[in-house]
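Undergrad: structure of the sequence below:
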Amino acid sequence: MKFSFYHNNINVFNLEKSLEFYQKALGLTITREKEAGDGSFKLVFLGDNTTPHLLELTWLRDMDRPYNLGDNEIHLAMRTDNIEEAHALHKEMGCICFENEAMGVYFIADPDGYWIEICS
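TA: Model (predicted):
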């Protein structure tokens, strides 16, 4: 028996705002969508057009408040081929939330407060 990574899921409060963020900040594109017949949820899968791994954004109609991320001790990580250009974009967007210059990485926060590590 063999397993391979398929996707990671995060729940988002404002789907449109999150889609705009992931498309602008990371260049991710929508690969597919699924919506409940009764409109109670919507799933949007995003890809990087390089790897098969996907990010699934889940929006729930009945969620009436932003998600409580607790200590938010988990994160996604993305690699870039131009960390200087990426840093400039993320600085302009105002989404950098932590930098570790000694390690050569920094983190950005999405509209729900999830952290994404940016590596070169």
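Undergrad: rest of the way, CA atoms for contacts and neighbours
TA: Noted.
Undergrad: spatially central residue in this structure, please.
TA: Centroid check for the chain by Cα atoms, centre = their mean gives Tyr22 as the closest residue, at 5.6 Å.
Undergrad: report the secondary structure state of it.
TA: Following DSSP: H, G, I helix; E, B strand; the rest coil, Tyr22 is assigned to helix.
Undergrad: you'd agree it is up against Leu28?
TA: Yes. In this structure, Tyr22 is within contact of Leu28 by Cα atoms under 8 Å, at 5.9 Å.
Undergrad: where do the helices sit along this protein?
TA: Listed in chain order, the helices of the chain (DSSP state H) span 15-26, 83-93.
Undergrad: distance to Asn100 added to those helices, as CSV?
TA: Converted to CSV, these look like this (distance: least, Cα to Cα, whole Å):
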stretch, distance to Asn100
helix 15-26, 19
helix 83-93, 12
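Undergrad: this one next, for a side-by-side:
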Amino acid sequence: MKFKFAHNNLNVINLENSIKFYEEALGLKVTKKIEPEDGSFIIAFLGDNETTHLLELTWLSDWEHPYDLGDNEFHLAFVVDDFDAAYKKHKEMNCICYENTAMGIYFISDPDGYWLEIIPTR
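TA: You can find the predicted model right below:
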């Protein structure tokens, strides 16, 4: 038996704001959307055009308040080929929420408060 990653899901309050953030901050693009006729939810899958792994953003029509992220001890990680340019871009976007210079990494926060780790290519 063999398993492989398919996607990670994050629930979001404002789907369009989240899509815009992920496009601008990480270069992800919408690859597919699921929109049922009843309008109860919208799912957008975003990809990096490099791997088959997808980020699933889910918007629920009956959810009106921020999600409880608890201690936010989970995160998604992204490897970047130009760490300095990414750092500069994220500084300009004012989305860096934590830096670990000893490890050579930093984290950015999306519009819903999810943390995303940025790692240089090693």
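Undergrad: rewinding a little: out of the helices of structure 1, which one sits most buried?
TA: Greatest average neighbour count among those goes to helix 15-26 (a mean of 16), per mean count of other Cα atoms under 10 Å.
Undergrad: average gap between that one and structure 2?
TA: Its aligned residues in structure 2 lie a mean 0.3 Å from helix 15-26 of structure 1 after superposition (mean Cα distance after the TM-score superposition for structure 1).
Undergrad: from the chain's centroid, how far away is that helix?
TA: Centroid separation for helix 15-26 of structure 1 versus its chain: 8 Å, with Cα atoms, centre = their mean, to the nearest Å.
Undergrad: list the contacts for Glu101 of structure 1?
TA: Going by Cα atoms under 8 Å, 6 or more residues apart in numbering, Glu101 of structure 1 touches no other residue.
Undergrad: coming back round to it: out of the helices of structure 1, nearest to Leu43 of structure 1?
TA: helix 15-26 (9.3 Å; Cα to Cα).
Undergrad: need the residues that contact the closest one.
TA: Val12, Leu28, Thr29, Leu57, Thr58, Trp59, Leu89, His90, Met93, Asp110, Pro111, Asp112.
Undergrad: and what of stretch 72-88 of structure 2?
TA: For stretch 72-88 of structure 2, the surrounding residues in contact (Cα under 8 Å, 6+ apart) are Tyr114, Trp115, Leu116, Glu117, Ile118, Ile119, Pro120, Thr121.
Undergrad: show me the strands in structure 2, by range?
TA: 7-11, 29-34, 41-47, 54-60, 76-80, 96-100, 105-109, 115-120 (DSSP state E).
Undergrad: good, we can wrap up now.
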